[in-house]
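>>> One predicted model, sequence on top.
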Amino acid sequence: MDKEIELEGRRVIIECKQVEINGETVITPKVVQVIDVPMAQETTTFDHPVTDTPRASQADGG
């Protein structure tokens, strides 16, 4: 089953497989695709204070 999440302003598609190890069912995630989301869409899709932190630090360094 594929799952789509947003991470640091990027859309990440993850493939999850259920595997049985020593009698226990474990879900193994694997990154399938990383999609860069333009800055304009970033704030409309998610309202996280975390996404603003990297941009602020880049502005300070410049």
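On my side now, so go ahead.
>>> Could you use CA atoms for every contact and neighbour count after this?
OK.
>>> Excluding chain neighbours, what is closest to T25?
Distances taken as CA to CA, 6 or more residues apart in numbering put V19 closest to T25, at 5.7 Å, once the chain neighbours are dropped.
>>> dropping in the other structure now:
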Amino acid sequence: MLQSKTQDSGINIKVIGHIELIKQEYITQHIIIILALVVWYQSYTTYIHLAGSCRDGRRNKEEGSY
């Protein structure tokens, strides 16, 4: 009986440690994903702003040529 109890507790400690490791990896993956989305969103809005200003510049040139 004593041996089975110590083996169970050892297995439980291993499982709990494994779950904690999975939680940490899960959290770090989500932090990385969120940071990547923030960077992508900022670069995307900057790109739209630059593309919009370029389009406006082309329109002004076209209007000036008429």
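Yep, that arrived. Treat the numbers as computed from the prediction; the structure is a model and nothing was measured.
>>> Got a TM-score for the two of them?
After superposition, the two chains reach a TM-score (TM-score structural alignment, normalised by the length of structure 1) of 0.23; 18 aligned residues with a CA RMSD of 2.1 Å.
>>> Helix or strand: which one has the residue nearest to T25 of structure 1?
Assessed by DSSP states H and E, V19 of structure 1 sits inside strand 10-21.
>>> try Y26 of structure 2
If you go by DSSP H and E, Y26 of structure 2 is part of helix 2-65.
>>> do D52 of structure 1 as well
Using DSSP H and E, D52 of structure 1 sits within helix 49-61.
>>> Can you give the distance from that helix to the centre of its chain?
17 Å (CA atoms, centre = their mean, to the nearest Å).
>>> And for stretch 34-43 of structure 1?
Taking CA atoms, centre = their mean, one finds stretch 34-43 of structure 1 lying 11 Å from the centre of the chain it belongs to.
>>> likewise stretch 3-12 of structure 2?
38 Å.
>>> What lies in contact with that stretch?
Applying CA atoms under 8 Å, 6 or more residues apart in numbering, stretch 3-12 of structure 2 has no contact partners.
>>> again with stretch 14-21 of structure 1
Contacts with stretch 14-21 of structure 1, where a contact means CA under 8 Å, 6+ apart, come from 1-5, 25-33.
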